[in-house]
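# Any chance you can model this:
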Amino acid sequence: MDEFWVFGYGSLMWNPGFPFEEKLTARAFGYRRSLCVHSWVHRGTERRPGLVLGLDYGGSCIGTAFRIAPAERAGVIDYLRERELVTHVYKERTMPVQLMNGRRVPALAYVVDRTHPQYAGARTAAEAAAVVAGAVGKSGPNSEYVLNTLAHLQELGIRDHWLEEVAAELPIGAAVSVRA
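Okay, here's the model as predicted:
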């Protein structure tokens, strides 16, 4: 059986929630990490949506690839579908990713559906920060999600200049990072 990999680009990188055999830095080409999804539940509400990350078209994205044991494959896919496809704002895709050792492998990933009502589109860092600053959902403040994600990216040695700009635009009170 072929190797099975999962590509994470946001909270999945530091909170995968599934067993894995190997975890490596990887790059997906043709997609970028973007705060392009309106969060109506976890980091906002339908009246005051927050913004969460999605893989959107264009550029490339450095994230984490997880190699899953063959015996765990079906369970991991079930878990990810329950986690990522709640409102179907993401599309499940298998795409090539390049591991830090230069090897290319196919990986399961979740790409934003630009036709979905929750798709927020591209925004400037200031526009994104304005949305993030006032949104709160059942999992907590949206600013906490952004800052926590950024802190974990930095721990992994991954720079995301645009997300850093968003964080810099957040009000001073939001600058305290809370780790999950």
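# C-alpha only now, for contacts and for neighbours.
OK.
# in this structure, which spans are strands?
Using DSSP state E, the strands of the chain run over 4-8, 22-39, 50-68, 90-99, 104-112, 136-137, 140-141.
# Out of those strands, which is the most enclosed?
Most buried of those by mean neighbour count (mean count of other CA atoms under 10 Å) is strand 4-8; its value is a mean of 25.
# circling back: export the strands of the chain to a markdown table and append columns for distance to His152.
Listed next are the strands of the chain as a markdown table, based on distance: least, CA to CA, whole Å:
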| stretch | distance to His152 |
| --- | --- |
| strand 4-8 | 12 |
| strand 22-39 | 13 |
| strand 50-68 | 11 |
| strand 90-99 | 19 |
| strand 104-112 | 19 |
| strand 136-137 | 21 |
| strand 140-141 | 17 |
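# I'd like the structure of this one too, to check against the first:
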Amino acid sequence: MQPFTQDLWVFGYGSLMWRPGFEFEERREARLYGYHRGFCVYSHVHRGTPEKPGLVFGLDRGGACRGAAFRVTAEKATETYAYLQAREQVTSVYLDVLRPVKLLDTGARVTALCFIVDRAHAQYAGKLGFEDQARLISEGQGQSGANLDYLKGTVEHLREMGIRDAHLEALWHAVSQRLP
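Model (predicted):
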């Protein structure tokens, strides 16, 4: 990425929605077209290990994804980008790209930094079956904590946004049933 001379928009679709970890001027609900949120990334650091991987979200091709867009001032953009590189690109499983997102309250389009899954990366899980997802999430534990907390935080935040994702709700129910 080039040095930032303007404000930077960042699109969050998983934990970035509820735990961005950086300073921002505004947060707006937004939609990214052409990609969907999916548990398609084996986590070897944050929510699992290489020996016992967890499962985290990636933006994968097709559909649309509702999430949050954060506006970071130009003065904080380089620092924020460096933070996001350290957080999201530990194993380089994502491609950091700029894509247009639609701000849902106004309909305006802004260009936002998005982390799209790299389908050629060894940690790309593809479209796993429901039982495999539930097993990996219920067993995953990494530097950022239990994988089930990641799922729970995302489901709860989506509910706060008025989004009921039937698949994620069913997955949360299945994972919580596995808890002792």
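# which one of the strands of structure 1 lies closest to Ala151 of structure 1?
Of all these, strand 50-68 sits nearest to Ala151 of structure 1, with 13.6 Å by CA to CA.
# Report the mean deviation for the closest one after fitting onto structure 2.
Strand 50-68 of structure 1, aligned to structure 2 and superposed, deviates on average by 0.6 Å (mean CA distance after the TM-score superposition for structure 1).
# Asp113 of structure 1 touches Arg93, doesn't it?
No. Taking CA atoms under 8 Å as the definition, Asp113 of structure 1 is not a contact partner of Arg93, at 11.1 Å.
# quick one: terminal-to-terminal distance for stretch 103-117 of structure 1?
Start-to-end span of stretch 103-117 of structure 1 (CA to CA, to the nearest Å) is 36 Å.
# thinking in terms of the whole chain, how far from its middle is stretch 115-128 of structure 1?
Remark: stretch 115-128 of structure 1 is offset 14 Å from the chain centroid, using CA atoms, centre = their mean, to the nearest Å.
# In structure 2, what stretch matches that stretch?
With TM-score structural alignment applied, stretch 115-128 of structure 1 matches the range 120-133 in structure 2.
# residues in contact with that stretch?
Residues from elsewhere that reach stretch 120-133 of structure 2 (CA atoms under 8 Å, 6 or more residues apart in numbering): 39-43, 55, 93, 117-119, 171.
# hmm, 10 Å instead?
38-44, 50, 53-56, 58, 60, 91-94, 117-119, 134, 137-138, 167, 170-171, 174-175 (CA atoms under 10 Å, 6 or more residues apart in numbering).
# buried stuff in that stretch?
Residues 123-125, 133 are the ones in stretch 120-133 of structure 2 that count as buried (16 or more other CA atoms under 10 Å).
# Lys102 of structure 2 and Trp9 touch, don't they?
No. Here Lys102 of structure 2 lies out of contact with Trp9, judged by CA atoms under 10 Å, at a distance of 11.4 Å.
# What residues sit buried inside the lengthiest helix in structure 1?
The helix that spans the most residues within structure 1, counting by DSSP state H, is helix 142-155. Buried residues in helix 142-155 of structure 1, defined by neighbour count with 16+ other CA under 10 Å: 142-153.
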